[in-house]
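Trainee: Got a predicted structure plus its sequence, pasted below:
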Amino acid sequence: MSKTVLVLVETVDEYLPLLEQAGYRLIRAPNAQLRAAAIAQHADEIDAVLTRGPLGLTASEIQALPNLQIICVIGAGYEQVDLTAAAARGITVTNGAGANAAAVADHCLALLLALLRNIPNADASTRRGEWNRVISPSVSGKRLGIIGLGAVGQAIAKRASLGFDMPVSYHSRTPRKELAYTWYDSPLRLAEAVDVLVIATPGGAATQHLVDADVLKALGAEGYLINIARASVVDSAALLEALEQGCIAGAALDVFDDEPNVPDALKALGNTVLTPHVAGQSPEAARDTVTLVLRNLQAFFAGEPVLTPVRG
């Protein structure tokens, strides 16, 4: 018997046929209106839901799907999935940990280079016919700090360490003793010790405003912030103030509090590089992401352990 998957995501369409070729029936609902209609019209048919962290799945939606058995989240974050409601129903939740780590790490290094070497401003001024040969900081040898050393954090650390001779430090809940990087027990202590601070930790209540005004102050006037994870990890008001007042040198952001709305104040600053939440998007990442979803679904419906379970 074929299983029906409610697809809430909108970024991996090209590779969804991988699921259909494996026998899954897909109900695509990539916006709020289609989502509500699909749940109302097909509630009894839905066996699985494919979503992503910011889209999530609410307790009321879970309750409305009587035959839901598994929720697959693309990407590492699952902050808007109601894990308590899922657990109460015995519903399995998986995520896409590691599937797009290479793409995110590549984008992080691109942001790092663009920010420190002032590439966007140099490009824009050259196109205007100017010849502003501004001296910009080197990247090689800068001290890199990473908050969160999962698959993405490790991929960033590897590129920075091996490619740019950057000493790497990190903060996570517990030290990763198998890795040759320096662990700090708090974001504040990490920020004091580095030149560039990268956010690579999942969102959610546990990491809400982990980077606040004190951490930004510790990073200092020659320090840079890069966020390719979730906007909620950083106190956005404190970040804007730090950028406007020169408390930090600059920031590169791929994530924002109210996407797709980016604050005009951020756009107006010359010490920011802004991209529209695309760090994890590439053809290769989309293919690997859907492949991992398929493997999780196949394992689950075969009565086998899923590959990337989320523990509530």
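Mentor: Yes, it's here.

Trainee: Please count neighbours and contacts with C-alpha atoms only from this point.
Mentor: Noted.

Trainee: pretty sure A299 contacts P305?
Mentor: Yes - counting by C-alpha atoms under 8 Å, A299 does reach P305; the two are 6.2 Å apart.

Trainee: Quick one: residues in contact with stretch 141-150.
Mentor: By C-alpha atoms under 8 Å, 6 or more residues apart in numbering, the residues outside stretch 141-150 that reach it are 153, 157, 160, 164-172, 187, 190-191, 193-202.

Trainee: Now do the strands in the stretch 201-312 of the chain.
Mentor: 224-227, 250-253, 272-274 (DSSP state E, counting those that start in this stretch).

Trainee: Mind putting the ones you listed into a markdown table with distance to G77 and mean neighbour count?
Mentor: Converted to a markdown table, the strands of the stretch 201-312 of the chain look like this (distance: least, C-alpha to C-alpha, whole Å; neighbours: other C-alpha atoms under 10 Å):
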| stretch | distance to G77 | mean neighbour count |
| --- | --- | --- |
| strand 224-227 | 14 | 25 |
| strand 250-253 | 17 | 25 |
| strand 272-274 | 21 | 21 |
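
Trainee: Pipe these into CSV and attach distance to G141 per row.
Mentor: Formatted as CSV, these follow (distance: least, C-alpha to C-alpha, whole Å):
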stretch, distance to G141
strand 224-227, 14
strand 250-253, 18
strand 272-274, 21
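
Trainee: So which of the contacts of stretch 141-150 sit within strands?
Mentor: Counting by DSSP state E, these place 168-171, 196-199 in strands.

Trainee: export these to JSON lines and tack on neighbour count?
Mentor: Shown next, in JSON lines, are those (neighbours: other C-alpha atoms under 10 Å):
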{"residue": "V168", "neighbour count": "22"}
{"residue": "S169", "neighbour count": "22"}
{"residue": "Y170", "neighbour count": "29"}
{"residue": "H171", "neighbour count": "24"}
{"residue": "V196", "neighbour count": "26"}
{"residue": "L197", "neighbour count": "28"}
{"residue": "V198", "neighbour count": "25"}
{"residue": "I199", "neighbour count": "26"}
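
Trainee: next, the one to line up against it:
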Amino acid sequence: MRIPLLILIESVKDYLPRFEQSGFAPVWAPTAEARARTIAERGQDIRIVLTRGATGLRGDEMQAMPRLEIVCSLGVGYENIDLDAARRRGIVVTHGPGTNAVSVADHAMALLLGAARRLPQADAAVRRGGWSGFMGPQVAGKRLGLIGLGHIGREIARRGALGFGMRVGYCTRRPRPESGYAHYADVRALARDSDFLVVAAPGGAATHHLVDETVLDALGPQGYLVNVARGSVVDTQALIAALEQGRIAGAGLDVVEGEPDVPEALKRLDNVVLTPHSAGRSPEAVENTVSLFLQNAAAHFAGRPVLTPVPDAGHRG
């Protein structure tokens, strides 16, 4: 008998046949309405949930699924999965560290270049019949600041240092001297020493609005902010004000606080590049994340330890 699998994310729709072949009975519920209806009507049967950090899974939803054994986050994040509720129930929680790091790092550099060289604006102008040049700073040789130096941060740093000859600094709670990059204990100090500040830190309470008005002012009127992490890490209203007032030069955002709802004030600005939380959505990255999910699920239902448990979440073994 196939294992009932509740899927709360849209990006794996093409993999439903593969999930069936792997012994699961997938139930696809990517919208809020489908999610609520499915949990209410079929929650008694669900044994595994596939979600992602931003989509999450609430404690009351877990309570409505008495047979639930394992929750898998497709990417590295798990900030909106109720880990305390999972721990009380003994529910395994896994995530996918490193599976989409290459794709996200590529996208981060695309946003950085697009914002600095004003590529979307230039493209739009040409399509309107214009042919006047757009001025933007060089990227090569500039200072790259990274908030976070995990899998994604290290990939971005490598592209900046080796591809563009950038001087790389990073801010983390603990220094990583093996990286060879300059460590900053304070994010404002990092911003002051950066031309391009890239957010690559996890979401959650510990990083909520870490990039605030003071950090943006430290980045300064020639600086650019790129966020490929979580929208909650950046104070959106402070960012809008800084962009409107020219207190920073521009921004490239793949994530926005409160997404998918994007503030109209942000959409009206011509010094920001916006993409719809798609940094990790390359075919290669989705394949990697799905493969890891299936490995974790297979291990769990075979009674073995999962490969990538979320820190401090319950897991077998």
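Mentor: Now that the structure is in, tell me what you want to look at. All of these numbers come straight from a predicted model, not from anything done at the bench.

Trainee: Identify the residue nearest the residue most central in space within the second structure in space, chain neighbours excluded?
Mentor: Taking C-alpha atoms, centre = their mean, the centroid of the second structure lies closest to A229, which sits 3.9 Å from it. Nearest residue to A229 of the second structure, sequence neighbours excluded (C-alpha to C-alpha, 6 or more residues apart in numbering): A200, at 4.9 Å.

Trainee: The residue lying farthest from the centre of the first structure: which element?
Mentor: Distance from the C-alpha centroid of the first structure peaks at G129, with 36.9 Å (C-alpha atoms, centre = their mean). Using DSSP states H and E, G129 of the first structure sits within no helix or strand.

Trainee: and what of L146 of the second structure?
Mentor: strand 143-147.

Trainee: quick one, what contacts V198 of the second structure?
Mentor: With C-alpha under 8 Å, 6+ apart, V198 of the second structure has these contacts: 108, 144-147, 225-228.

Trainee: my guess is A105 of the second structure meets H151, correct?
Mentor: No - counting by C-alpha under 8 Å, A105 of the second structure stays clear of H151, with 9.3 Å between them.

Trainee: Between the two, which is the more surrounded one?
Mentor: Per other C-alpha atoms under 10 Å, whichever of A105 of the second structure and H151 has more neighbours is A105, with 25 against 18.

Trainee: Excluding chain neighbours, give the residue nearest to that one in space.
Mentor: That would be I156: by C-alpha to C-alpha, 6+ apart, it lies 4.9 Å from A105 of the second structure.

Trainee: Around the one you found, how many other residues sit close by?
Mentor: 25.

Trainee: just E20 of the first structure next, same as before
Mentor: By other C-alpha under 10 Å, the burial measure for E20 of the first structure, its neighbour count, is 15.

Trainee: Next: the one 4 residues further on.
Mentor: Number of residues near Y24 of the first structure (other C-alpha under 10 Å) recorded here: 19.

Trainee: Now do the strands in the stretch 1-150 of the first structure.
Mentor: Going by DSSP E, counting those that start in this stretch, the stretch 1-150 of the first structure shows strands at 4-7, 25-28, 48-52, 70-74, 92-94, 144-147.

Trainee: Same list (those) but as TSV, adding mean neighbour count and distance to N121 of the first structure.
Mentor: Conversion of these to TSV gives the following (neighbours: other C-alpha atoms under 10 Å; distance: least, C-alpha to C-alpha, whole Å):
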stretch	mean neighbour count	distance to N121 of the first structure
strand 4-7	22	39
strand 25-28	18	40
strand 48-52	24	33
strand 70-74	27	34
strand 92-94	23	41
strand 144-147	28	23
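
Trainee: wait, what's in contact with the residue lying closest to G204 of the first structure once chain neighbours are set aside?
Mentor: Nearest residue to G204 of the first structure, sequence neighbours excluded (C-alpha to C-alpha, 6+ apart): E79, at 4.8 Å. In this structure, E79 of the first structure makes contact with 53-54, 56, 202-205, judged by C-alpha under 8 Å, 6+ apart.
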